[in-house]
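# curious how this folds, go ahead:
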Amino acid sequence: MKLYRFLTGPDDATFCHKVTAALNKGWHLFGSPTYGFDQEAKSMRCGQAMVKDVEGQEYMPDTKLSDW
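As a prediction, the model looks like this:
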């Protein structure tokens, strides 16, 4: 199965750690990161799409992506 996630977070080290943790679990960057201003929080936010291929598994709508 092919999995897709979109990680988001504040523009700080926690976002970088979130992406790094996903890379170390076998996820791959998909496309360019995004960066924008959150008007409500008055802060910058980051986003990064991630994909992962998992052999021998079938995707189900209740698949918890963070388990992979």
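# use CA for all of it now, contacts and neighbours both
OK.
# tell me how many other residues surround the residue lying closest to T8 once chain neighbours are set aside.
Leaving aside its chain neighbours, T8 sits nearest to G47 (4.3 Å; criterion: Cα to Cα, 6 or more residues apart in numbering). By other Cα atoms under 10 Å, 18 other residues sit near G47.
# and this one, so I can compare the two:
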Amino acid sequence: MKLYRFLTGPDDSAFCHRVTAALNAGWELHGAPVLTFNQETGKTYAGQAVVKDVPGHDYTPDIKLSDY
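The predicted structure follows:
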């Protein structure tokens, strides 16, 4: 089974730590990161897709992706 997650958040060290934690849990980067700027708040937000192969499981919509 292949799992997909899209991590998002303010472009700060906490976001980088979330992506790093996912990589260390076996997730792999999928595509380039994306950035967007919110003019009202003056903040930049980042997003990064990650994927993971999990053998021996069948996909169901109730799977909690963060458990993998």
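# L7 of structure 2: what's it in contact with?
Residues counted as contacts of L7 of structure 2 (Cα atoms under 8 Å, 6 or more residues apart in numbering) are 18-19, 47-50.
# which position in structure 1 aligns with it?
Counting by TM-score structural alignment, L7 of structure 2 lines up with L7 in structure 1.
# quick revisit: buried subset of the contacts of L7 of structure 2, written for ChimeraX?
Buried members of these, defined by 16 or more other Cα atoms under 10 Å, are picked up in ChimeraX with:
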select :19,47,48,49,50
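# so which of the contacts of L7 of structure 2 are in helices?
Among these, DSSP state H puts 18-19 in helices.
# how about the helices in structure 1?
Using DSSP H, helices in structure 1 cover 13-24.
# just the strands in it please.
2-10, 28-38, 43-53 (DSSP state E).
# what's next to the last one, contact-wise?
This means strand 43-53 of structure 1. Against strand 43-53 of structure 1 from outside (Cα under 8 Å, 6+ apart): 1-11, 15, 19, 26-38.
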